[in-house]
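Engineer: okay, predicted coordinates and the sequence, questions at the end:
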Amino acid sequence: MSATAHAKAPTLAEQLGQKLMLDFRYYCEDNAQESEKCRTPMTSLPPALANLVAKHNIGGVILFAENIENTQQVVTLNQQLQDAAKLSSLGAPLFISVDQEGGRVARIPRDIGTAMTGNMSIGATYAEHGTHYATAAAQVLAKELKVLGFNVNYAPTVDVNMNPENPVINVRSFGEDPKLVAELGGAQVEAMQNHQVIAALKHFPGHGDTSVDSHTGLPKVEHDKAQVMSQDIAPFKAIIDEGHAPGMIMTAHIQYPALDDSTFVSKDGKTMVKPATMSRAIMTDLLRDELGYDGVTITDALDMAGISHFFTPKDAVINTFKAGVDIALMPIPIRNDEEIAQFDTLMQELVAAVENGELNKQEISQSSARIKALKARYNLGDQSSSIDKQVSQANAVLGSKAHRVIEAQIAEAAITDIKNTQLAPKLVADAQHITLIMPDTRKCMALQQALEATGVKDKTFHCVSLQGFDPEQTQETLSKTDLVIAANASPAQSAVEIGGMDDVEALEAFSLSRSEQPKALEALMAQAQAHKVKTIFVSLRAPYDVAQFGQYAQVALATYAYNIDVDNGQTVKGPAFSALAKVLAGKISAKGSLPVTVNQADSE
């Protein structure tokens, strides 16, 4: 492309194309499959999608776990995407983005990449290690993403988790202290961006005190402005003020009446408070003018129910841009030719909205200039390596021994003694028959194998899976048990963990049995207590559940994670289980500190 073409001012359509981030999670080329039923993962870029990227000067894409099979495939796919962008009239490189927070939310297959144990486990290491592990984890995540061809990571999450009932954030947060969250989040932004991966801080102005998942509804935060500023927004402000501001900040689909109580009329005629994503008072007046953020802003996915239940795709994008947000993420699904045509129409409607004055032409131009500047700052167009060389580099970096060591160190440093953990090694040593009560069989296998690997030998292990609970068999098992190790993982999986809105129905299909599991666990632990069977309780996720289950156990501890990275049917293991086993066997002590307040009144 000639220098003249690059120097020419971009057209309105080119500017708008740069302001859209599309997902190509599934694509059905034969068009026989209705969009909602299309579940063919897009793992190699089809000509129709390559043409769409080039034709509309698309600014970026987001990939999901379904798009990622192996190293060679994803390196090739990301190169195909960049090659398509080069054929556009602007020739601008793509943002290629992914949710790789670590812990609960990781899209790179865990047996390939290093997923880490997540933010709250890092928060638990802070008292002893400061920001060391926040930096180390972010460096690993960034190196592994960069070598695959990704250049934007939707991380870190700096939501301050103040609500024990929060269904979507909980252990994705570093903790409940805004200063701790800001310090750890700032360290991660700096580490990622030093390794040439753009950090997208989320979810502004804060998702930490919600009891509704914005994937399935529209949460509302009722804090007054003073509380919003001192808690929810404090980490964002601190990170911006410290001068290593993230390349991107992601919005939250949440109502914040104290910041903006203006209303909109939803597509079904209901009058509602505007969500932050569509609030000019929040996204422009507050974030840009008051807090001084001059980077790129991006919405959370617009297909989430917090938006899609109330707005048509066209209205969602237009309201987002009116609020001053730079990039609309996932405005409409594109899974077949029919939806490509719908996207063509959406582009025409957006151009018309600017031409008729509904959208401000100068603001659209300024927004596309911010996007261009960010791409230039990270030199996204540099693709000098061949695919073979990239694959070779990726194979050396992904899940490397050095990275796995850091992951294991964080898992070990995070384990937190909540009650009498120093007693655990003697209880384990003295027991002959150990019953593991776990959410599912794989977790039983992971803990048993981890204990055996630490030298816990000559024990008979029994597994009680709460997922496949058999009351009669369980009674027989407990009658010959002299130690119970019981574990709980709460809250249950949210849509974001397993990939987004397409999976909500799958989650709902087993929600009833899932909701019964804590009741069954409590009954079994009460029974063990009544029969004077020694019990160790392990909180595998958000440690708030200690208030419910700790009272039945002599020992209680928290791991904040239960990643399983290896599962070939015979060997099942993950860093959190390895760390847990070392504590239970007395090989290491539990030195983590609770980063959230847990009601321990009943657990003493």
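Structural biologist: Thanks, I have it.
Engineer: hey, let's count contacts and neighbours off CA atoms from now on
Structural biologist: Noted.
Engineer: contacts only, for the residue sitting nearest the centre point of the chain.
Structural biologist: For the chain, the residue sitting closest to the mean C-alpha position, by C-alpha atoms, centre = their mean, is residue 105 at 3.5 Å. Going by C-alpha atoms under 8 Å, 6 or more residues apart in numbering, residue 105 touches 99, 172, 496, 497, 498.
Engineer: structure B:
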Amino acid sequence: MTRRIALAAIVVTAGLVAGAAAAPAVTSPRLARLVGARLVVGIDGTTASPSLLQRIRRGQVGGVILMGSNVRNAPQARALTASLRAAARAGGNPLLVMTDQEGGTVRRFRWAPPAASAEELGRLGEAAIRRRGNDTATALERLGVDVDLAPVADVPGVPGSFIAAQHRGFSTVPARAAKDVTAFSAGLMDGGVAPTLKHFPGLGLATASTDEAAVTIGAAAAGLAPGLLPYRRAIAAGVAPLVMVSSAAYTAYGGKPAAWSPRVLAVLRELGFTGVTITDALEPLAATHRVTLSQTAIRAARAGVDLLLFVGSERSTAAVYGALLDEARAGRLTRAQLQASAGRIDELAATYAG
């Protein structure tokens, strides 16, 4: 069942956690929260630190991602997510709790479904895939998770595709992949968890992982078009509340990494997508392109990506928050941009945040 929350009045205390530069006193609570809503951050360990809980209460964090290192068992995971939600309620701010539960080797909750990889699920019929999605959502919802960063919508299209090598694609046939991605997404939504199609506009032609290298895909727009079919189908079916933008660069769309590319975001919106966009983890993008984490986040925010995903240390994301706040105060991130993203994020949270 879809869950809804009433968004409380937003009361945010300006400033950063200890160890990061304090925000100027003139920063308005509203501006501080508009910036904070964009950040999805990782956790150090298996409990939320006092500094992270304080940031959540202050509205400096819009989401938290749980990795395998953050969870030991179901009771511990439920206690962790409950502590995060209590902090969000105390501050009157929505909070999205996310994880990667694709199936196969990419499964942060090792005891939860789906045990099968996307490639294995792709051998089943659409009805069975939808049931697996529903089973996954039921398990995640019980653990306090709102968003699954799945399914992978990439369609392997070249020999040596790293998506195929990792068994993360449903099918090498675009039409088949589109049906399967739509079915799994629908199943997640049936169970009250938001799916996230990834990695737009597609990594099926990549032979190296963007987590490990700076990847450029040189195909023309016509060569990329088959990889857009799963997105078209899921968007048309109304089962694509989030889309994750790739960290690869696409020559056909100007040659910037997709997360930094307004052209790529425009292509996605032209498909009819009106939901929330999110980056892939930004730490690898910063490392492979030899820029700071703050610069990486600022470029993605300026391009128009709504949620900025970080899986590294809490201290590093506190520093990024300060850098983004400076951009907003200087007008380089406009109030209109910030409000548009916050509106989409709040709508998502109103539907899914527990």
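Structural biologist: Sure, I can see it. Remember, predicted model here, so these are calculated numbers, not experimental data.
Engineer: let me see the TM-score of these two.
Structural biologist: The TM-score (TM-score structural alignment, normalised by the length of the second structure) is 0.88; 333 aligned residues with a C-alpha RMSD of 2.2 Å.
Engineer: how far away is the residue nearest to the centre of the first structure from residue 155 of the first structure?
Structural biologist: Per C-alpha to C-alpha, to the nearest Å, residue 105 of the first structure is found 10 Å from residue 155 of the first structure.
Engineer: need the residues touching each of those two.
Structural biologist: Common neighbours of residue 105 of the first structure and residue 155 (C-alpha under 8 Å, 6+ apart) are residue 99.
Engineer: still on that earlier bit, from the contacts of residue 105 of the first structure, list the buried ones, please.
Structural biologist: 99, 172, 496, 497, 498 (16 or more other C-alpha atoms under 10 Å).
Engineer: what number of residues lie near residue 33 of the second structure?
Structural biologist: Residues lying near residue 33 of the second structure (other C-alpha atoms under 10 Å) number 24.
Engineer: can you check residue 165 of the second structure too?
Structural biologist: Per other C-alpha under 10 Å, the neighbour tally for residue 165 of the second structure reads 12.
Engineer: measure it to residue 68 of the second structure for me?
Structural biologist: Taken as C-alpha to C-alpha, the span from residue 165 of the second structure to residue 68 of the second structure is 21 Å.
Engineer: and residue 145 of the second structure, by the same measure?
Structural biologist: From residue 145 of the second structure across to residue 68 of the second structure, the span is 14 Å (C-alpha to C-alpha).
Engineer: and for residue 162 of the second structure?
Structural biologist: According to C-alpha to C-alpha, residue 162 of the second structure stands 22 Å off from residue 68 of the second structure.
Engineer: so which of those two has more stuff around it?
Structural biologist: Per other C-alpha under 10 Å, whichever of residue 162 of the second structure and residue 68 has more neighbours is residue 162, with 20 against 15.
Engineer: give the aligned equivalent of that one in the first structure.
Structural biologist: In the first structure, the residue matched to residue 162 of the second structure (TM-score structural alignment) is residue 167.
Engineer: sec struct for that match, please.
Structural biologist: coil (DSSP: H, G, I helix; E, B strand; the rest coil).
Engineer: that one against residue 213, yeah?
Structural biologist: Yes - with contact defined as C-alpha atoms under 8 Å, residue 167 of the first structure reaches residue 213; the gap is 6.0 Å.
Engineer: and stretch 228-236 of the second structure, which stretch of the first structure?
Structural biologist: Taking TM-score structural alignment, stretch 228-236 of the second structure hits residues 233-241 over in the first structure.
Engineer: helices along the stretch 201-350 of the second structure, start to end?
Structural biologist: Ranges of helices in the stretch 201-350 of the second structure, per DSSP state H, counting those that start in this stretch, are 221-224, 229-237, 262-270, 282-289, 293-303, 314-329, 335-352.
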